[in-house]
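Asker: coords below, sequence missing:
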């Protein structure tokens, strides 16, 4: 039966969740919510909460979470449609009449489930019989006991093209073909798909067999053969062992994703039941969603060989756009060349728990993978690393998490390779005029401070010039990435402006153009809202980039020239003082020329900055 989202939303709205759950669970009022001991796992102190306003329940102990329909399916074992019918009766609503086509599909699927159930039972019979001798020996070598095989429903498909077809002939060839048990080839009789293989049932969340995985006994190919996609089986949405792992994950408050069937079975052998596996392919977005439904931070535990590590990186990159606060992944790195089965055999559950306990975070895995991707001995290679990290962070959809990843990758990069910064020049105190002794080289007197420079900071830059430049960067943040070295070298004495620059740099390290609205939001969230407003109101100077009606190219050109001048002036000033000191020690024509050149360059930079501040274009810096 197909039910519309509107009907289901109306049904949930009419049900008081606390009343429904209170029929079977003793609830206690706790503020605007209700609490109780969880009905899904054993506990002595309440960690199960019911919220009527949001219409969901949640257990902080085992992670059980859902709405009214989910409660009836999980707690009472009702099917989805039976749960809907029970709720609709209590809410005075009529369940819509079934769509004839949907009813036909449901009836058809019910028949297919019967076929798969019969096939699973037949495979188990073959494993226990004389034909299953070799398969039983294989399972024994793998350390899979008869009890464990029974728990997973493991069976055996004899090496025959027609044994299963004959055993299930009462269901008709059509259904056997539709479930993927028979292969239909043009101009040939349909024949059994699985032959000479250990058969592992793939079950849905309700424990119904929907497909099979077959493991060959000898060295033939393919080693594993899965059912094709059918009306019952969507490979990209299914996880092996989800029926057994779901309840175990709620109890353990974790879920572990491994590479294959045997890895899951090996962990079960070690007492770890909350393990699942994709079905021969990389984890899909739908499978990741199912993992997050089972636990907020699933642990991915892939083989320790190169293929396993590549699979972990692919999974990390696929998950990155989907992560959010409280929703991420961790990665358990197995020793080189080992898989979970090897680990269980060599060290038992304690060895597995040690590896799981040392699982690394998603950002750590990505950093390691990109850092080790190629040698980083050249500036170009390091720039490539920085770009790749920025591109990865840019894929994250959640803005807050994206910003945190940008900051974290920037921190790691700077910690590893350092950040080029020019050290502030320490201005020497003014010395009074001294008499020159006989034979002492002539030394120019230091220039007295001018009135116009009384209000400058240590860099020799008037503070309002620096504030104007920062205000310009708020309006045109694209320059943060284009001129990051020069902006990073600016000598700023105002701690608030230094904080703004640091946070703005982190925001620009994203691999995508930074918009001014996004930058303002980031700065406000960092507690710099009042400074942002002050800078937006800056209008004491006539810089073109501070005008609301400025032509874009002119404003960006002038802001770029202003940054050039602000970076050049302190450097030129320091160089001029050093040249003057050298001139005092030993006079030469070359030193006089150098001093004169520096004086003219410094004057030009100051003149350009003044011209820009008065609305000109600076004439070039």
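Answerer: Everything's here; your move. The shown structure was predicted, so the numbers you read here are calculated from the model rather than taken from an experiment.

Asker: Every contact and neighbour count from this point should use C-alpha atoms.
Answerer: Fine.

Asker: in what helix or strand does residue 225 lie?
Answerer: Taking DSSP states H and E as the criterion, the element that holds residue 225 is strand 224-226.

Asker: on contacts alone, who are the packing partners of that strand?
Answerer: Strand 224-226 sits against strand 209-216, with contacts defined as 3 or more CA pairs under 8 Å, 6 or more residues apart in numbering; DSSP states H and E.

Asker: Going along the chain, name the strands of the stretch 101-250 of the chain.
Answerer: Secondary structure of the stretch 101-250 of the chain, counting by DSSP state E, counting those that start in this stretch: strands at 155-157, 182-183, 191-192, 197-203, 209-216, 224-226.

Asker: okay, pairing it with this:
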């Protein structure tokens, strides 16, 4: 069977070890682990421990040790493939089909581990030789002491193309090639992949060398600065995090996990005493790596360089995490000062500056908001609409329904507060409109104003959106101050609704926070809305759902004047720039059609849902044949 190490690791990660052992052995919770009397030998006090985080069981009495597959073999008496098939069925994984070549590779896998360790030992010896002097000088310039050099296994690959083959004659050429250490070229002699490079070993979660990374030491060369091993039977760069075997135990003590951009950043942090850091390997943070991090902590911290490339990488990590979000599991982002990486920050400002940043990371939502807000100038209604569209694109990527709804609500609220900044707040004796006195009043619209409100042009008026929003806010007064800034700005563009908006804001300012009783609107303040068309006006609707729908209605209401103003401006440009004005007008008309579609969809969906709810309720109250029941 073609069971690669990556496939087996995936199988182990999908099956909780304690839940399997618990079927036949009584376990007791002991901190982050489980304990029991060992099932492999007789004992009176528990010495058998199970760790889901580490993925193995261990008995301190008899020495029994293994993972979930070993448990099925030793405790259940199954053959290896039978154990794998049973666990795969439980995990919902398909066992790979038989492959003779893969079987031969599986037999050589232990040999590959030997090859990688042999190469590592050779690299380390080279670093201490005369040819490694340049690499030692570089390490000294980075401030790495001998303890750090030995701990992380630094080595050196010499410049000769055939040096490794000569130094490791005990390993056959095909194994060196399969391990990614040598490169085979058609009709040419294979040659060493790593040459004239400072070498670092890459380990799996069990601490075994599975790959290498090398930094070029020669100046003025076209070779890449960093070079990693290719994917091999032992190494999948998208499923591996550098230093995870060291950072995992450290994170269980600190309760955090830090993701930096490269392995030199990891080592710089470790040298400064920050042990719980890992790094991806030449790629953006992948979905599999995010899941690996979440097995350690619920909210790992992404801390990439402060340059533009580093911040783009942080945003790629953020957007890749969105579809994976689930309750309590997220990413937090640290923004390093511009132009600095973690090593620079540590050297220039010390450990305290790094600790301060790590103690106050941005939330994922904050990162999305600030990135999109600052992505381009927001000096026109169109650019602001573009900001809103980008924010909603991020929201649409979220799969979890509750998290998606919360992100949408928060981002739209931030957008509204930004796009429609507050006007001067009304206070007693200052800036009051003629119809206002010192306290909430009952201002009445003139007959002409009421007629214009009912007959106002545009799709929003046809379904009574303005009146529905005012009535909805009066019924849910706790939402008024949430939208106060947006509504106050809107009031400046709609004199018909200005009295109603001011009345609601001033009334809300007098309410206690716990007072959720509806506000009574003065007669004639707004035209009565058609309550069957808007869910937030219907009796019996869930308050949370009503507030969400009301927020969407406010957003649509305040978007209309900006769109209409932009259309008027485009039309006014026809005399001076007919082609540009026509193109702008067509684009805005398309946006207006989209606005009308969204509004119509909101009304029809809400009305249909309400009608369906009424039908269900009526059916419950009456008999199946439609007659009333006793």
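Answerer: Great, that's in hand. Worth saying up front: this structure is predicted, and the values here are computed from it rather than measured.

Asker: thinking in terms of the whole chain, how far from its middle is stretch 245-264 of the second structure?
Answerer: Between the centre of stretch 245-264 of the second structure and the centre of its host chain there is 18 Å, according to CA atoms, centre = their mean, to the nearest Å.

Asker: Where is the longest helix in the second structure?
Answerer: Identified as the longest helix of the second structure according to DSSP state H is helix 578-621.

Asker: ok, now which ones touch whichever residue in the first structure pairs up with residue 224 of the second structure?
Answerer: When the two structures are superposed using TM-score structural alignment, residue 224 of the second structure falls opposite residue 222 in the first structure. Taking CA atoms under 8 Å, 6 or more residues apart in numbering, we find residue 222 of the first structure in contact with residue 216.

Asker: Do you have the helices of the stretch 301-450 of the second structure handy? List them.
Answerer: Applying DSSP state H, counting those that start in this stretch to the stretch 301-450 of the second structure gives helices spanning 308-321, 342-349, 351-359, 364-373, 381-396, 401-419, 447-454.

Asker: Which among these is found nearest to residue 194 of the second structure?
Answerer: helix 342-349 (25.0 Å; CA to CA).

Asker: Give the aligned range of that closest one in the first structure.
Answerer: Counterpart in the first structure of helix 342-349 of the second structure, with TM-score structural alignment as the criterion, is residues 340-347.

Asker: just stretch 129-143 of the second structure next, same as before
Answerer: Structural correspondence for stretch 129-143 of the second structure: residues 129-143 of the first structure, per TM-score structural alignment.

Asker: Stretch 307-327 of the second structure too?
Answerer: Stretch 307-327 of the second structure maps onto residues 305-325 of the first structure, going by TM-score structural alignment.

Asker: What lies in contact with the matching stretch?
Answerer: Here stretch 305-325 of the first structure makes contact (CA under 8 Å, 6+ apart) with 282-285, 288, 300, 302-303, 329, 331, 336-338, 362, 365-366, 369, 392-393, 395-398, 401.

Asker: Which members of those are classed as buried?
Answerer: For the contacts of stretch 305-325 of the first structure, burial is judged from neighbour counts taken by 16 or more other CA atoms under 10 Å, and it is met by 282-285, 288, 300, 302-303, 329, 331, 362, 365-366, 392-393, 395-396.

Asker: what's the closest of the strands of the stretch 101-250 of the first structure to residue 494 of the first structure?
Answerer: Once CA to CA is applied to the strands of the stretch 101-250 of the first structure, the stretch that comes out nearest is strand 197-203, at 63.7 Å.

Asker: what angle sits between that closest one and strand 209-216?
Answerer: For strand 197-203 of the first structure against strand 209-216, the angle by axes from the mean of the first three to the mean of the last three CA atoms, to 10 degrees is 150 degrees.

Asker: Helices of the stretch 151-300 of the second structure, residue ranges please.
Answerer: According to DSSP H, counting those that start in this stretch, the stretch 151-300 of the second structure carries its helices in the segments 163-167, 173-178, 244-254, 263-271, 287-296.

Asker: For residue 375 of the first structure, which non-adjacent residue is closest in space?
Answerer: In space, not counting the residues next to it along the chain, residue 375 of the first structure is nearest to residue 381; the distance is 7.1 Å by CA to CA, 6 or more residues apart in numbering.

Asker: Correct me if wrong: that neighbour contacts residue 371.
Answerer: No: shown here, residue 381 of the first structure and residue 371 do not form a contact pair, counting by CA atoms under 8 Å, at 10.1 Å.
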